Every structure is written in C-alpha cells, then in structure tokens.
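> I need the structure of the sequence given here:
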Amino acid sequence: MKQAYLMIALSGLYVSGWTEAYAQDQESVIENTRTQEQLTSTLEQSKAHEWGLKAQEWQRYRELMEGPLGVYSPGIDPLTALGMEARDSEEQKRYTEMQAHAEYKRITKLFAYQNAYDDAFARLYPNLLPVNLIGADNTHQSSPATAPARLMVFVTIDCKGCVERVKRLQSADQHFDLYLVGTQGNDELIRGWANKAGIDPKKVRSRDITLNHDGGRWASLGDGGSFPAVMRQVNGQWQRH
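The predicted structure follows:
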C-alpha cells in the first residue's frame, strides 16, 4: 500500500513538473513571437520612414504588392505604386510630388558619385578610357531637353560595319552612348573596341561619348534587328535612326 501511495505521489510530481515545463515552453514561444513581431514592426516603421510614408500608407503599399501590381511589377517602388493606385487626384498629387523630391535627391547623389569616380579613375589610370560606372541612361536623366538628340549605339565585338558607323558618328560630332553587347562586365573589351573604332579619349572624358556594358539593355528594347543599331528617342520611344 505504501508503495502504491509512493507511486501516486511520484506520478503527481512528474505531471506537475511536466505541466510547469510545458507552461514555461509556451511562455517562451509567446515571448519569442512577441519579440519577432516587435522587430518586424520596427523594421517596417523604418522602411516607411525612409520613403516619407505614414504607417497606414506603408501598409497599403504592402497590400497592393500582394495583388496584381506585385505580380506585374514586382520591383516597383512604394511611391510609384501608391501614385499609380491613388484613389483621388489629391492623393496622386501628393505621391508625384514626393517622388519628384526623392528622384531629385537620388540623381544629385548619383552625379556626385559619378563625378568623384571619374576624378579618381583619371588620377589612378590616366592612360585608360573610363567605362561608364552607373549607366548612361542614369547619367543623362537630368537633361531631358538634350536627351532626344543623344543617340544610343549598340554594337558587338565583331559586327560588320559597326566600326565604320561609329567613326562616322564621331566625325559628325554626334554625342552618343555606346553599348557593347556581350562583354560580361569586361571593361577591357569595351576599351579595346573603342580604340579599334578610333574613339577620341577627350570625348569620352567629357562624356560627349560614353562607353557602357549592355547589361541587358538591348534585350529590353525588343528591337531584335541587326547591328550596328543606332537608336534615337522619339516621343518617349527608342527607334532606329
């Protein structure tokens, strides 16, 4: 009988201990979940602040990206997304003005960094042609009045007639952005091609002519034609010149 009482007592202690341990585990899970939610909330607030958005605006952006907009434009920024899906003209005006300010700041920083890079490159490698660091389409965004007159020229390493066409453009004192397709990020390929085409280093340093990796730009235009491809912007669309 004493053994039976002892077994019951021990069983009670075991159940009590297990219950207490389970309760502690549950409390730990709840606490970890609460901490994770707080971290997520803080991160979301930080992201909203970076874009100058209120918490409810950021939440609306998140909801929009869960729908068709996020499928069709997965990399779209919050201001563009909210502006496109604005519920009235006042809301649209707010986001377009916010985006104009944000873009101005971005371009200002972009130019400042490109200029600093150009200075550093000229100092460290005075005898090398500078390859454009951030893409000609970015460095010329702030000059909409002159952009239509500037050409994009797409060439490949061994395309027939490419060298001659580029030489004629340079002789005509035409400003253009040269894109070499298929470089795989190799700057020396671009420099070698530019030397073969007789591109004036002074025009490259003054950015009358820029040398660029294609980086998928040609495919994005969807032209599909032969090279050389000399493109001019007409009514916002790039067409063969």
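
> switch to C-alpha atoms for all contacts and neighbour counts from now on
Will do.

> And the residue most central in space within the chain, how close does it get to Leu69?
With distances taken as C-alpha atoms, centre = their mean, the residue of the chain nearest its centroid is Gly75 (8.3 Å). Distance of Gly75 to Leu69, computed by C-alpha to C-alpha, to the nearest Å: 10 Å.

> rewinding a little: and the residue nearest to the centre of the chain, what does it touch?
Contact analysis of Gly75 by C-alpha atoms under 8 Å, 6 or more residues apart in numbering lists nothing.

> ok, now how distant is Ala194 from Asn127?
14 Å.

> Between those two, which is the more surrounded one?
Ala194 (20 against 10; other C-alpha atoms under 10 Å).

> State the helix or strand in which the more buried one lies.
Under the criterion of DSSP states H and E, Ala194 resides in helix 187-196.

> Can you give the contact residues for that helix?
Here helix 187-196 has contacts from Leu128, Leu129, Val131, Ile157, Val163, Leu180, Thr183, Leu211, Asn212, His213, using C-alpha under 8 Å, 6+ apart.

> Now with 7 Å, please.
Helix 187-196 has contacts (C-alpha atoms under 7 Å, 6 or more residues apart in numbering) with Leu129, Val131, Ile157, Leu180, Thr183, Leu211.

> List only buried entries from those residues.
Among the contacts of helix 187-196, the ones that count as buried by 16 or more other C-alpha atoms under 10 Å are Leu129, Val131, Leu180, Thr183, Leu211.

> My reading is that the last one is in a strand; is that accurate?
So the one you mean is Leu211. Yes: counting by DSSP: H, G, I helix; E, B strand; the rest coil, Leu211 is found in a strand.

> Please name the residues that touch it.
Applying C-alpha under 7 Å, 6+ apart, the residues contacting Leu211 are Val131, Asn132, Asp177, Leu178, Tyr179, Ile190.

> Please provide the structure for the following sequence as well, for comparison with the first:
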Amino acid sequence: MTNAQTQAAGSGSKTSIEIISKSRPAEELQNDQSRLARQWGLQEDELIRYRALMHGPLGTYSPNLDPLSALGIEAQTEAERQRYAELQVEAEAARVEKLLAYQRAYDQAWKVRYPGMALINLPPMSSPLMIKATERVAVFVEYDCSRCEHRVKQLNTAGTPFDLYVVGSRQDDKRIRDWAQKVGIKLTRIRDGTITLNHDNGRWLSIGAQGELPAVMREVNGKWLRQ
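Okay, the predicted model is just below:
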C-alpha cells in the first residue's frame, strides 16, 4: 500500500469515527426526547411545540409551566384543549397518589420512631410531601398573641384545613406543640394532615405579606392574599 493509500485509509477511518462520535449524542438526545414525550402522554412534535412556546411570551410570563399546561393554554382547538386537560388530570392524580402513598409510609415511620409526639414539618413549605389545595390556607401567628389563639380556635372549630406557622417559636418543637394543644388542636387532625405545625423560619417575610398577625393567607396564581 502506498503512502497516499495509507493516508487515505487513515483519513477514512478518522472520518468514520468522527461521524459515529458526533451522531451518538444526537441519538441519545432523540431517545431522551421520546422518553420525555411518553412520560407526559405526548407526541414528540407536541414536545417540540412546547419548547418553542416556552421560548416566546408564554415562557417569559410563566417560566415554570409544565408541557400540558403550556400546550393547553395555547391550544389551537377546543378538542385539543380538552385533550390536554384530561392528560393533566390523569398526571396530577397519579402524582398525588404517589405523594399520599409516601406520606402514609412517612407517617407510619414517624409513629414507630416517635410514638405520641405530634409531627412538625421542617422546613416549612419546602417538603415535597405538601400538596397544595385551593381550599387550604396558611395561618401565620405569633407565639404570645391572644388574637392569634382566638383566630386559630375559630378555624379549628370550623374544620378548616390549614398550615400553621408560628413566628417566634425559637425553633423549639415543644413550644409549637404546647401552643397547638393550648388552642385545642387535636393530635388526630395533625396526624391526618388536616393541620400542619411549622416553624415560621422567615416564611412570613418571604411571601411579602404585611400587617399584623394573625394572618390567614391563601395562594392565588402564585400570589399570597390575606383572607
């Protein structure tokens, strides 16, 4: 084989290797896209459209929208909108069921490890176990506050589900449990998740709310409104 042939052969081998190495990431990317589309119950072209939408005004105003929400909002027909709504209901139901299954396992583990002790969520509002519901409110109170005690008693008597945040708890779980017992919150309501007890940990300031406590707050479209 001449030098020219050797060089040509070497050049051909190098070119083949380069083609393989460059095409591999593209294939992997395609596989990832197909897998992601299946997870959402979508076709690949729908996922591509979602990404295009998120690079436009929709993504600017709502940067954290999931594919089903984005495609549903920008649906081109009523049938298309209905399809995305049904897919989202199914996806949300599956997600909630997984959360509840793990929550039950978590509660059982807590009962075994700390029998008779009320569960306190730490840190507040950051646990993946917390399921946001439109009827649920967040109640911010101060530790030494008669008005706060009265308001929580009202909510508790009415059977309202709420997440309680105690400002001035000093990160002391016992202070929160004693406070909850003082206002008549039963352990059963804590165990079933109807009421959660939380250290404030700066949550009151972080949501940008103003005014005196107690404050009953509800999240509406990403904004916290006093009730």
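
> How alike are these chains, TM-score-wise?
Put the two chains on top of each other and the TM-score (TM-score structural alignment, normalised by the length of structure 2) is 0.75; 214 aligned residues with a C-alpha RMSD of 3.5 Å.

> can you pull out the strands in structure 2?
120-121, 137-142, 162-167, 195-199, 215-220, 223-226 (DSSP state E).

> Gln82 of structure 2: which of those strands is closest?
Shortest distance between Gln82 of structure 2 and the strands of structure 2, using C-alpha to C-alpha, is found for strand 215-220: 23.2 Å.

> Tell me what angle that closest one forms with strand 137-142.
150 degrees (axes from the mean of the first three to the mean of the last three C-alpha atoms, to 10 degrees).

> how much does strand 215-220 of structure 2 stray from structure 1?
Following superposition, strand 215-220 of structure 2 is found to deviate from structure 1 by 4.8 Å on average (mean C-alpha distance after the TM-score superposition for structure 1).

> Report all helices and strands that that strand contacts.
Other elements packing on strand 215-220 of structure 2 under the criterion 3 or more C-alpha pairs under 7 Å, 6 or more residues apart in numbering; DSSP states H and E are strand 137-142, strand 223-226.

> now the ones you listed as CSV including distance to Ile19 of structure 2 and mean neighbour count?
As requested, these are exported to CSV (distance: least, C-alpha to C-alpha, whole Å; neighbours: other C-alpha atoms under 10 Å):
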stretch, distance to Ile19 of structure 2, mean neighbour count
strand 137-142, 57, 23
strand 223-226, 51, 14
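
> rewinding a little: I'd like the strands of structure 2 written out as a markdown table, with distance to Glu86 of structure 2 added.
Below are the strands of structure 2 laid out as a markdown table (distance: least, C-alpha to C-alpha, whole Å):
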| stretch | distance to Glu86 of structure 2 |
| --- | --- |
| strand 120-121 | 33 |
| strand 137-142 | 27 |
| strand 162-167 | 29 |
| strand 195-199 | 30 |
| strand 215-220 | 22 |
| strand 223-226 | 26 |
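
> what's the closest of these to Ile185 of structure 2?
Using C-alpha to C-alpha, the strands of structure 2 put strand 195-199 closest to Ile185 of structure 2, at 8.3 Å.

> Give me the mean deviation of that closest one from structure 1.
Counting by mean C-alpha distance after the TM-score superposition for structure 1, strand 195-199 of structure 2 comes out at 2.8 Å.

> what angle do that strand and strand 162-167 make?
Going by the same axes, to 10 degrees, strand 195-199 of structure 2 makes 20 degrees with strand 162-167.

> corresponding residue for Asn212 of structure 1 in structure 2?
When structure 2 is aligned by TM-score structural alignment, Asn212 of structure 1 is paired with Asn198.

> Now do the contacts for the residue nearest to its match when sequence neighbours are not counted.
Among residues not flanking Asn198 of structure 2 along the chain, Tyr165 sits closest, at 4.8 Å (C-alpha to C-alpha, 6 or more residues apart in numbering). Counting by C-alpha under 7 Å, 6+ apart, Tyr165 of structure 2 makes contact with Val139, Phe140, Val141, Leu197, Asn198, His199, Asp200.

> Just give me the ones among those residues that are also contacts in structure 1.
Mapped onto structure 1 and checked by both residues aligned by TM-score structural alignment, their matches' C-alpha atoms under 7 Å, these keep the contacts Val139, Phe140, Val141, Leu197, Asn198, His199, Asp200.

> Please enumerate the helices of structure 1.
Along structure 1, the stretches classed as helices by DSSP state H are 2-50, 55-65, 68-72, 78-84, 89-124, 136-139, 162-171, 187-196, 201-205, 217-221.

> who touches the fourth one?
With contact meaning C-alpha under 7 Å, 6+ apart, helix 78-84 of structure 1 is reached by Tyr61, Gln92, Tyr95, Thr96, Gln99.

> neighbours around the closest residue to the third one other than its chain neighbours, how many?
Meaning Tyr95 of structure 1. Using C-alpha to C-alpha, 6+ apart and skipping the chain neighbours, the partner closest in space to Tyr95 of structure 1 is Gly83 (5.2 Å). Per other C-alpha under 10 Å, the neighbour tally for Gly83 of structure 1 reads 20.

> Map Gly83 of structure 1 onto structure 2.
In structure 2, Gly83 of structure 1 lands on Gly72 (TM-score structural alignment).
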